[in-house]
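1. The sequence isn't on hand, but the structure is:
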């Protein structure tokens, strides 16, 4: 999404929400791109910075995973193994 500076200032919360959702927000001034607002996790990844476990978990890395998905597991009994042998 592209925002003119004045509009980005007026709707800053919306700009931040979109950036946090993983959508880079480009800010323009007089029609020229001058800045981009991105999620802090993406910024740190681009800079090559390491993040701690708690910060990683707070970033919701499983957000795109369907946690309600059906898991197909075999229902047969395990095979017998002779351990004495």
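-> Happy to help now that I have it. Here the structure is a predicted model, which is why all the values come from computation and not from measurement. Residues are numbered from 1 along each chain as shown.

2. make it CA atoms for all contacts and neighbour counts henceforth
-> Noted.

3. same for the helix or strand where residue 56 lies, what does it pack against?
-> For residue 56, the host element (DSSP states H and E) is helix 53-58. Packing partners of helix 53-58 (3 or more CA pairs under 8 Å, 6 or more residues apart in numbering; DSSP states H and E): none among the helices and strands.

4. same thing but at 10 Å, please
-> Helices and strands touching helix 53-58, by 3 or more CA pairs under 10 Å, 6 or more residues apart in numbering; DSSP states H and E, are helix 40-47.

5. take a look at this one as well, against the first:
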């Protein structure tokens, strides 16, 4: 993966985009630190399709999240509470 300083990515965006489409993801750096990645749309869609929803998305979802399967309690009897001492 090629690294592009942000100023080069901005100044040569067409080349940056063409390199991404031809070679795959391209890293953008800001002050020498990795900041972002440009990926082709096909790879982005593949990644999105395989991603799990976040907890926030699950909690805000209008659709049912499915039934919670609980194991059976078994045949054991409950203990009787002992008298307070």
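-> The structure has been received and is ready for your questions. Keep in mind it's a predicted model, so treat the numbers as computed, not measured.

6. just to revisit the earlier point, the helix holding residue 56 of the first structure corresponds to what range in the second structure?
-> Equivalent residues of helix 53-58 of the first structure are lacking entirely in the second structure, counting by TM-score structural alignment.

7. residues near residue 2 of the second structure, how many?
-> Close neighbours of residue 2 of the second structure, defined as other CA atoms under 10 Å, add up to 12.

8. Who are the contact partners of it?
-> Listed by CA atoms under 10 Å, 6 or more residues apart in numbering, the contact set of residue 2 of the second structure reads 16, 19, 20, 23, 24, 25, 26, 27, 28.

9. Residue 4 of the second structure: neighbour count?
-> By other CA under 10 Å, 20 other residues sit near residue 4 of the second structure.

10. Can you give me the distance of the residue lying closest to it once chain neighbours are set aside to residue 17 of the second structure?
-> In space, and not counting its chain neighbours, residue 4 of the second structure is closest to residue 28: 4.8 Å by CA to CA, 6 or more residues apart in numbering. Going from residue 28 of the second structure to residue 17 of the second structure by CA to CA, to the nearest Å gives 12 Å.
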